[in-house]
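> My questions concern the predicted model and sequence given below.
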Amino acid sequence: MSTATMLLPFDLPNRSTFLVTDELFSPADFIIHSHVAAQAKDRSYRCLIVSMLPDVSRWKAIAAKSKLNIAEKVASGSITFIDVLPLIRPSRGEDSPRLHDLFDAVSSNLSRFNSEDSDVILDGISSLQWMGIPSKDVVRFHRAVRGLCRKFGSTLLIRHHVVTPTQPDDVFRMLLQLCTYHIDVRPLASGRSGAVSGEVTLYFGPSTRLIQGVQGNRRLQYRLSDNSAVFFERGMAGGIL
């Protein structure tokens, strides 16, 4: 089993909880997809993706840029998708969606992974709030999934879309308390340029111990190309990491 998970541009310990935040003008697809593409090179790797998307077409399109054949990985059982929407529809006699069936689906799929190298990705589950699920239930769901990942020794990646960066909501504040590492992807304050697409910053979670070789609160700039991202220190757009 590997000792680090390739969450570009940082090498961090696996079996951790990663909160990846992004904004409308700086989506973090390149962080998540590069991670999955790197990990999927190992045949023992298993990944459970809990996605708000109604199908996997967007994942397939983005993954293709990283030379990752999603359809092939799904067919082999390396990658499993859970479609959220059918699982959270209100039952007869109920007024609002519930998360019990979604949690059961995550639990049953994760228990079938016969691997010591696995990920659970909650992709854009902040959308649950927009569908009327109370913040406390969303946080409870995340906490329960984190418990499952600890039980099975899996790495948990949570992507949270930040709508109002200057006014963080309750779910965002709670997720910060739950994560081991927080990776924040933001656009440049001055606007996107040809040389720099945005910034990505690594923060330690509240209870994270300092780890040798891992520099906390590190900020890098990045530039996106058609099929990859390059990273560099601020003010060094020509120097690629």
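Structure's in. What do you need?
> use CA for all of it now, contacts and neighbours both
Fine.
> Show me what the helix ranked longest in the chain is packed up against.
Across the chain, the helix with the greatest residue count (assigned by DSSP state H) is helix 135-152. Helices and strands touching helix 135-152, by 3 or more Cα pairs under 8 Å, 6 or more residues apart in numbering; DSSP states H and E, are helix 100-111, helix 127-130, strand 155-161, helix 170-178.
> Reformat those as a markdown table; add mean neighbour count.
Conversion of the helices and strands packed on helix 135-152 to a markdown table gives the following (neighbours: other Cα atoms under 10 Å):
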| stretch | mean neighbour count |
| --- | --- |
| helix 100-111 | 15 |
| helix 127-130 | 15 |
| strand 155-161 | 23 |
| helix 170-178 | 16 |
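> mind giving me JSON lines with the ones you listed and columns for distance to Val200?
Conversion of these to JSON lines gives the following (distance: least, Cα to Cα, whole Å):
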{"stretch": "helix 100-111", "distance to Val200": "29"}
{"stretch": "helix 127-130", "distance to Val200": "22"}
{"stretch": "strand 155-161", "distance to Val200": "14"}
{"stretch": "helix 170-178", "distance to Val200": "16"}
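> ok, and here's another one to check against it:
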Amino acid sequence: MFIELNNMCNISGGVQIPGTCVLIEGCHGADSSFVLHHFVSGYLKSGFNLCFIGLSQSFNHYNSVGIKLGASFIDARENGNLVYIEALKLLGEEILKYESETDMSILQSSKLLHFENNNHSGLKKLYHHCKYCVQDLLTKHPDKPLLLVIDDVSVLRLIGYDSLDVIYFMSYLRALMSTYCGCLVVQTLCDTTGEDQDKDPAVQHIHHQSECFIKVEALSSGYCKDVHGQITVCSRWPESEAMKRAMQYKIQDKSVIFFALGMSGAVL
């Protein structure tokens, strides 16, 4: 776990405030996955409950990275603290189920892609599966904090779901976490260089509903071997003052070094 990042996010003891949401956004080609690994490894090493919705990487990938950070996905799953959901596999099974009924134009119908008021929606079935997994985790370990993670929600847009369906899906997950006093961490990729109004409506919705927004971006000056990028944290936790902090960072094999803007040893 990266103590400096916890301090930037105003998080005490590595545990987010129950019922809140953290959005991690990677911009301009910057890899924000180290922030995601920070939250995940912190929960697993403490024996907390984790429900992981994988849309971007495999279970083995996260297990390999987790081992470097001292947190084994395999051990956590065997101990009943972790549920890893292969979301693309579940959504793909829904598509294959209806493929024989008609041609591929069904993908444009409400049966598979539209969330609201439709029991055939793949996203709705994914939500109910997540709900079941969360309830199962809390049944086994009711006294442990709960974290729900989505590793790249922008994948849902790439495979055909429109912004409104993603908004519904995320709203249901947010409500689920509020019900069970859990925390939601969402990662997304931003391909635009414009302002907020140019972003996808689904990303805007998650941004406005998040108590903590973490933006990771490459240096505007270009590549530097000693400074890999800049991280900006905007937090508005309940019962605390809103704040905005920015630092630069360098990713190492098993850790991340953070330093004030322009204060890298390579610069001074």
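Received it, and whenever you're ready, just let me know what you need. All of these numbers come straight from a predicted model, not from anything done at the bench.
> Mind telling me the TM-score for this superposition?
Here the TM-score for the pair of chains, by TM-score structural alignment, normalised by the length of the first structure, is 0.87; 229 aligned residues with a Cα RMSD of 2.2 Å.
> just to revisit the earlier point, residue range for the longest helix of the first structure in the second structure?
Aligning helix 135-152 of the first structure against the second structure (TM-score structural alignment) gives residues 163-180.
> Name the residues that touch that stretch?
18-21, 113-116, 123-124, 127, 131, 148, 156-157, 183-184, 200-202, 205-206 (Cα atoms under 8 Å, 6 or more residues apart in numbering).
> Can you say which helix or strand has the residue located most distally from the centre of the first structure in it?
The C-alpha centroid of the first structure is most remote from Gly93, which lies 33.8 Å away (Cα atoms, centre = their mean). Assigned by DSSP states H and E, Gly93 of the first structure belongs to no helix or strand.
> got a list of what it touches?
Contacts of Gly93 of the first structure (Cα under 8 Å, 6+ apart): none.
> Against Pro134 of the first structure, how distant is it?
Gly93 of the first structure sits at a distance of 18 Å from Pro134 of the first structure (criterion: Cα to Cα, to the nearest Å).
> Could you pull out the strands in the first structure for me?
Secondary structure of the first structure (DSSP state E): strands at 4-7, 10-13, 17-22, 46-51, 79-83, 118-123, 155-161, 181-186, 198-204, 218-224, 229-232.
> which strands and helices sit next to the first one?
If you count contacts as 3+ Cα pairs under 8 Å, 6+ apart, strand 4-7 of the first structure packs onto strand 10-13, helix 29-39.
> Would you mind giving these as a markdown table with distance to Pro165 of the first structure added?
Conversion of those to a markdown table gives the following (distance: least, Cα to Cα, whole Å):
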| stretch | distance to Pro165 of the first structure |
| --- | --- |
| strand 10-13 | 23 |
| helix 29-39 | 18 |
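> Minimum distance to Asn217 of the first structure: which of these has it?
Evaluated with Cα to Cα, those place strand 10-13 nearest to Asn217 of the first structure, the distance being 11.6 Å.
> Distance to Ala71 of the first structure for the strands of the first structure - can I get that in TSV?
Supplementary listing: the strands of the first structure in TSV, determined by distance: least, Cα to Cα, whole Å:
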stretch	distance to Ala71 of the first structure
strand 4-7	22
strand 10-13	27
strand 17-22	25
strand 46-51	13
strand 79-83	9
strand 118-123	17
strand 155-161	21
strand 181-186	28
strand 198-204	29
strand 218-224	25
strand 229-232	23
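> for these, which one sits closest to His33 of the first structure?
strand 4-7 (9.3 Å).
> List the buried residues of the closest one.
Thr5, Met6, Leu7 (16 or more other Cα atoms under 10 Å).
> Kindly report the same for stretch 66-81 of the first structure.
Buried, per 16+ other Cα under 10 Å, within stretch 66-81 of the first structure: Ser66, Leu68, Asn69, Ile70, Lys73, Ser78, Ile79, Thr80, Phe81.
> which among the residues you listed gets closest to Met52 of the first structure?
Set against Met52 of the first structure, the nearest of the buried residues of stretch 66-81 of the first structure by Cα to Cα is Phe81 (10.2 Å).
> what about that closest one, distance to Phe172 of the first structure?
Counting by Cα to Cα, the gap from Phe81 of the first structure to Phe172 of the first structure is 24 Å.
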